[in-house]
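In: What follows is a predicted protein model with its sequence.
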Amino acid sequence: MGHTTLGVLPKTRYWNEVADLLAGTAPHNAIFAASAQAAEKDLLQATDDPVFIEAVRLLLAIPAAARAQDFGNALREQNLLVPDRPGLLDLISATTRRLDQVRAAGGGRSDLGELAARALSKTLTTSIGDTLPGLFDATPDDVLTTARKLSWNKSVSEYTRCFFGSLVAGSLSYWLDRTLDRHIGDGHRFTDVAARNAFQSDLDQFAWESTRIIREFSGGWYGKTLYRDGGFNSVEAARFGSVALKKIVDDLRTRQVRRG
């Protein structure tokens, strides 16, 4: 990544193909598959990004911390500065601060790190926040109960899938958003903003479907690693993130073959 000029796709063979598909009448799925192929290198490079690795570590560590007798202290042991009885906003703010620290120590911002940070915030908001009885009515005990449930095998499978689905969708949108607005209007791919938004919804669904493989191994791996090691360090987070992204990319490649 690293390209910052809005309205312009990178000048590579794969992104040139995406541009041609956008300008033509190709179905949405063909554009998504071509975009995934073009973004493949960036996705695989995420495993070397310290913010991505820390985001994955925190993703795994937060439900595990909810199993402890003292949730607040367990989170602080994971470098998340929260009060003794943290609410959802405390949790999200603490993860944001922690990722900012890792980003600063690593020499600054990267596009992939930013996308991983956003994916983690979105995942916590969705996986915890959407189950609470209202943001302002929820108590710290509600947050603890929901976070603890995420550490169960079935729940952690959907929880980790939410993170990687958000990351993939964010990675594809990162590039496509630069040019899609240029394709709105008479004689273009999108007749209006509503059609453009429908394309985004289809893209999110495409990303979600590409991460279904996460469900098949994440729950078992999570339980086994937590039982064996008692928690998740950066090495295990990097290993899990690498395997997850490689499996997702393999699925995206399959979709590319089907398109061809």
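Out: Done, it's in.
In: contacts, neighbours, all on C-alpha from now
Out: OK.
In: Let me see the contact set for residue 59.
Out: 120, 160 (Cα atoms under 8 Å, 6 or more residues apart in numbering).
In: Report the buried residues of the helix or strand containing it.
Out: The secondary structure element spanning residue 59 is helix 50-65 (assigned by DSSP states H and E). Neighbour-count burial for helix 50-65 flags 50-65 (criterion: 16 or more other Cα atoms under 10 Å).
In: Second structure follows, compare the two:
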Amino acid sequence: MAKRHVLPTRAFGAEPGTPDVSTLAAWIAEHKGRLADIMTWRVDQSLAPQAEASITMPCAGGTFYRDRILSCLQGVTGRKATGELHVDTPDIIEDAAGIVVRKKGAWCAMPAPHALGIRDEYYEDELEWNDAICSAYRTIMRAMRDTGVVGHVLITDSLVPAELASLAGKNVFYFHPSPDTRSLEQLLDRQWQVAVPADRLSRLFALKEEYTIRKVFIIDADAAAISLARQHLDPDQIVCGGYNSRNEEDYWKDLVARAVYES
């Protein structure tokens, strides 16, 4: 008789919709005495369904967190860098505290620095600008980790080598939702764990002889993808990953239900 095995699951963020006025007002009233606005609501709603579905490695946030970062960056006006970058962290810390209250051990996702869409009109030097924006991100991420957030997922649809070299590390995971072969190579140059959609697994394994792959997070895994991964990796190197970009109601529960295989 075949034995059923359950794989761990990991979230890489979500993109909750905008609440109606009455929903937001009621939520703010429930959280009187602490920062409560549309951003804290979206952060909370990105994480709550993951907690309910018992995702192994939950992750609040998403690309929507761009607005909070921009509002906390001093030296930026209208998506233009017009002065020295500094970070005002109180709202960031409040967001982190809310994440920890909702689910201990959670990560937080946000857009990668270049995805903020800021145009440098102050430093006027590519390397200096990269140093400045990456330093600001390190300040943001350190403030959140000091509050109890475990680490950060930086979401990107294109990779900036200098930025990747500066930020990728143990507590900072770069996530490309739809990587091509070149993007996978760039990611594997910096991190031996990589997230890849189920339909692009074959591209990843074609690189196995050139790069070290210690763990794969299969985004929206199905039985075929899990079977393919098992041909190349040990079971403890395979995780079923998810990114709820379309705000699907049962996304995380469905992800957990698919994170199984038989042997």
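Out: Cool, got the structure. Since we're looking at a predicted model, the values are computed, not measured.
In: TM value for the aligned chains?
Out: Structural agreement between the two chains, given as a TM-score (TM-score structural alignment, normalised by the length of structure 1), stands at 0.31; 133 aligned residues with a Cα RMSD of 6.0 Å.
In: ok, back up a step: which one among the buried residues of helix 50-65 of structure 1 gets closest to residue 220 of structure 1?
Out: Out of these, the one with the shortest distance to residue 220 of structure 1 is residue 60. That distance is 12.8 Å, counting by Cα to Cα.
In: From residue 19 of structure 1, how far out is that closest one?
Out: Going from residue 60 of structure 1 to residue 19 of structure 1 by Cα to Cα, to the nearest Å gives 37 Å.
In: And the next helix or strand past the helix holding residue 59 of structure 1?
Out: Reading on from helix 50-65 of structure 1 to the C-terminus, the next helix or strand found by DSSP H and E is helix 71-76.
In: Who are the packing partners of the helix or strand just after that following helix?
Out: Following helix 71-76 of structure 1 in sequence order, the next helix or strand is helix 88-105 (DSSP H and E). Using 3 or more Cα pairs under 8 Å, 6 or more residues apart in numbering; DSSP states H and E, the elements in contact with helix 88-105 of structure 1 are helix 50-65, helix 111-127.
In: tell me which residues of helix 88-105 of structure 1 are tucked away?
Out: 88, 90, 91, 92, 94, 95, 96, 98, 99, 100, 102, 103.
In: tell me the angle it makes with helix 111-127.
Out: Using axes from the mean of the first three to the mean of the last three Cα atoms, to 10 degrees, the interaxial angle of helix 88-105 of structure 1 with respect to helix 111-127 works out to 170 degrees.
In: wait, doesn't residue 36 of structure 1 sit right on residue 172?
Out: Yes. With contact defined as Cα atoms under 8 Å, residue 36 of structure 1 and residue 172 form a contacting pair (6.7 Å).
In: Those two - which one has more neighbours?
Out: Set residue 36 of structure 1 next to residue 172 and count neighbours by other Cα atoms under 10 Å: residue 36 wins out with 26 against 22.
In: Could you pull up the contacting residues of that one?
Out: Neighbours of residue 36 of structure 1 in contact, by Cα under 8 Å, 6+ apart: 172, 252.
In: Okay, residue 99 of structure 1 and residue 204 of structure 1: tell me how far apart.
Out: Relative to residue 204 of structure 1, and taking Cα to Cα, residue 99 of structure 1 is found at 24 Å.
In: Same check on residue 219 of structure 1?
Out: Residue 219 of structure 1 sits at a distance of 23 Å from residue 204 of structure 1 (criterion: Cα to Cα).
In: Also residue 193 of structure 1?
Out: For residue 193 of structure 1 relative to residue 204 of structure 1 (Cα to Cα), the value is 17 Å.
In: Over to residue 28 of structure 1?
Out: Here the distance between residue 28 of structure 1 and residue 204 of structure 1 works out to 12 Å (Cα to Cα).
In: and what of residue 101 of structure 1?
Out: For residue 101 of structure 1 relative to residue 204 of structure 1 (Cα to Cα), the value is 29 Å.
In: do the same with residue 221 of structure 1
Out: Applying Cα to Cα, one obtains 26 Å for the distance of residue 221 of structure 1 from residue 204 of structure 1.
In: Who has more neighbours out of the two?
Out: When neighbours are counted by other Cα under 10 Å, residue 204 comes out ahead of the other of residue 221 of structure 1 and residue 204, with 20 against 14.
In: Touching, residue 164 of structure 2 and residue 188? I think so.
Out: No. Contact between residue 164 of structure 2 and residue 188 fails when scored by Cα under 8 Å: they sit 11.0 Å apart.
In: Between those two, which has more neighbouring residues?
Out: Neighbours were tallied for residue 164 of structure 2 and for residue 188 using other Cα under 10 Å; the higher tally belongs to residue 164 (22 against 18).
In: Which other helices and strands does the helix or strand containing residue 203 of structure 2 contact?
Out: Element membership of residue 203 of structure 2 [criterion: DSSP H and E] is helix 201-205. With contacts defined as 3+ Cα pairs under 8 Å, 6+ apart, the secondary structure elements packing on helix 201-205 of structure 2 are helix 181-190, helix 223-232.
In: now for whichever helix or strand comes after it, which elements pack on it?
Out: Sequence-wise, the next helix or strand downstream of helix 201-205 of structure 2 (DSSP H and E) is strand 215-219. Using 3+ Cα pairs under 8 Å, 6+ apart as the contact criterion, the elements in contact with strand 215-219 of structure 2 are strand 193-197, strand 238-244.
In: Out of the ones you listed, flag the one nearest residue 4 of structure 2.
Out: Smallest distance to residue 4 of structure 2 across these (Cα to Cα): 15.2 Å, for strand 238-244.
In: who are the neighbours of that closest one, in terms of helices and strands?
Out: By contact count (3+ Cα pairs under 8 Å, 6+ apart), the secondary structure elements abutting strand 238-244 of structure 2 are strand 9-14, strand 215-219, helix 223-232, helix 251-258.
In: ranking those by burial, who's on top?
Out: Mean neighbour counts were compared across those using mean count of other Cα atoms under 10 Å; the top stretch is strand 9-14, at a mean of 28.
In: Following element in sequence after it, please.
Out: Proceeding N to C from strand 9-14 of structure 2, the next assigned helix or strand is helix 21-30, under DSSP H and E.
In: How about that following helix, which residues are buried there?
Out: Counting neighbours by 16+ other Cα under 10 Å, one finds that the buried residues in helix 21-30 of structure 2 are 24, 27, 28.
In: What segments of the stretch 151-260 of structure 1 are helices?
Out: Assigned helices in the stretch 151-260 of structure 1, in chain order: 153-176, 193-210, 214-229, 234-259 (criterion: DSSP state H, counting those that start in this stretch).
In: quick one, the longest one and helix 50-65 angle?
Out: Right, the one you point to is helix 234-259 of structure 1. What separates the directions of helix 234-259 of structure 1 and helix 50-65 is an angle of 110 degrees, with the same axes, to 10 degrees.
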